[in-house]
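Trainee: everything below, folded, please.
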Amino acid sequence: MMFWYDHDVSGWGWFAMSFGMIAFWVLIITVAVLALRTVGRTSERPPGPAGAWPEQVLAERFARGEIDEEEYRKRLHALRASGGPSGR
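Mentor: I've put the predicted structure just below:
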């Protein structure tokens, strides 16, 4: 029975276990936050005016009076016939 004595965890062992547990939970929380941010990100609409959809730009030009209704409908039809924003 003497074999089991004096093989307990020393002060450094408790430190290593505590640090390991904290590092484990930090890793788990970081992965969860990054996963939620990735899932929550909408890729449907690019941010900012530089990444605006062509139909939106066309509608804004029509609303400002830069183009008339006939030209708006013609260009809208051409955009939709070409497959939308990525139809090059």
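
Trainee: for the rest of this, base every contact and every neighbour count on C-alpha atoms.
Mentor: OK.

Trainee: so which helix or strand takes in T42?
Mentor: If you go by DSSP states H and E, T42 is not part of any helix or strand.

Trainee: swap in K74?
Mentor: Going by DSSP H and E, K74 is in helix 69-81.

Trainee: who are the packing partners of that helix?
Mentor: Helices and strands touching helix 69-81, by 3 or more Cα pairs under 8 Å, 6 or more residues apart in numbering; DSSP states H and E, are helix 54-64.

Trainee: against which helices or strands is the helix it packs on packed?
Mentor: Using 3+ Cα pairs under 8 Å, 6+ apart as the contact test, the elements touching helix 54-64 are helix 69-81.

Trainee: please provide the structure for the following sequence as well, for comparison with the first:
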Amino acid sequence: MMGFGWFGWFGMIFMLIFWILIIVGIVWLVKWLLNPGAGGSKGSTSKERALEILDEAYARGEIDDEEYERRKRKLLEE
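Mentor: Prediction:
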């Protein structure tokens, strides 16, 4: 034993929690800086993603012109 008693264990646990919180904070900050639009309005980003998926399906030939236009109008109405 190192001779610190109870405070030694408390200090080690506190320091471990402190560093974990610092690392989590840095990771969150980096993610936020790299993708600033993700936190704000989720409605517009999910709508944009849905339009991208629709465009990809149309480009692959999975849906025809009429289906593409119908789905696009439906997405833009919301």
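
Trainee: one step back: how much does the helix holding K74 of structure 1 stray from structure 2?
Mentor: Superposed on structure 2, helix 69-81 of structure 1 shows a mean distance to its aligned partners of 2.4 Å (mean Cα distance after the TM-score superposition for structure 1).

Trainee: report the buried residues of that helix.
Mentor: For helix 69-81 of structure 1, burial by neighbour count (16 or more other Cα atoms under 10 Å) applies to 72, 76, 79.

Trainee: quick one: the longest helix seen in structure 1 to chain centroid distance?
Mentor: Of all the elements of type helix in structure 1, the one with the most residues (DSSP state H) is helix 11-40. In terms of Cα atoms, centre = their mean, to the nearest Å, the centre of helix 11-40 of structure 1 is found 21 Å from the chain centre.

Trainee: with stretch 71-78 of structure 2 instead?
Mentor: With Cα atoms, centre = their mean, you get 24 Å for stretch 71-78 of structure 2.

Trainee: which residues does that stretch contact?
Mentor: 47, 50-51, 54 (Cα atoms under 8 Å, 6 or more residues apart in numbering).
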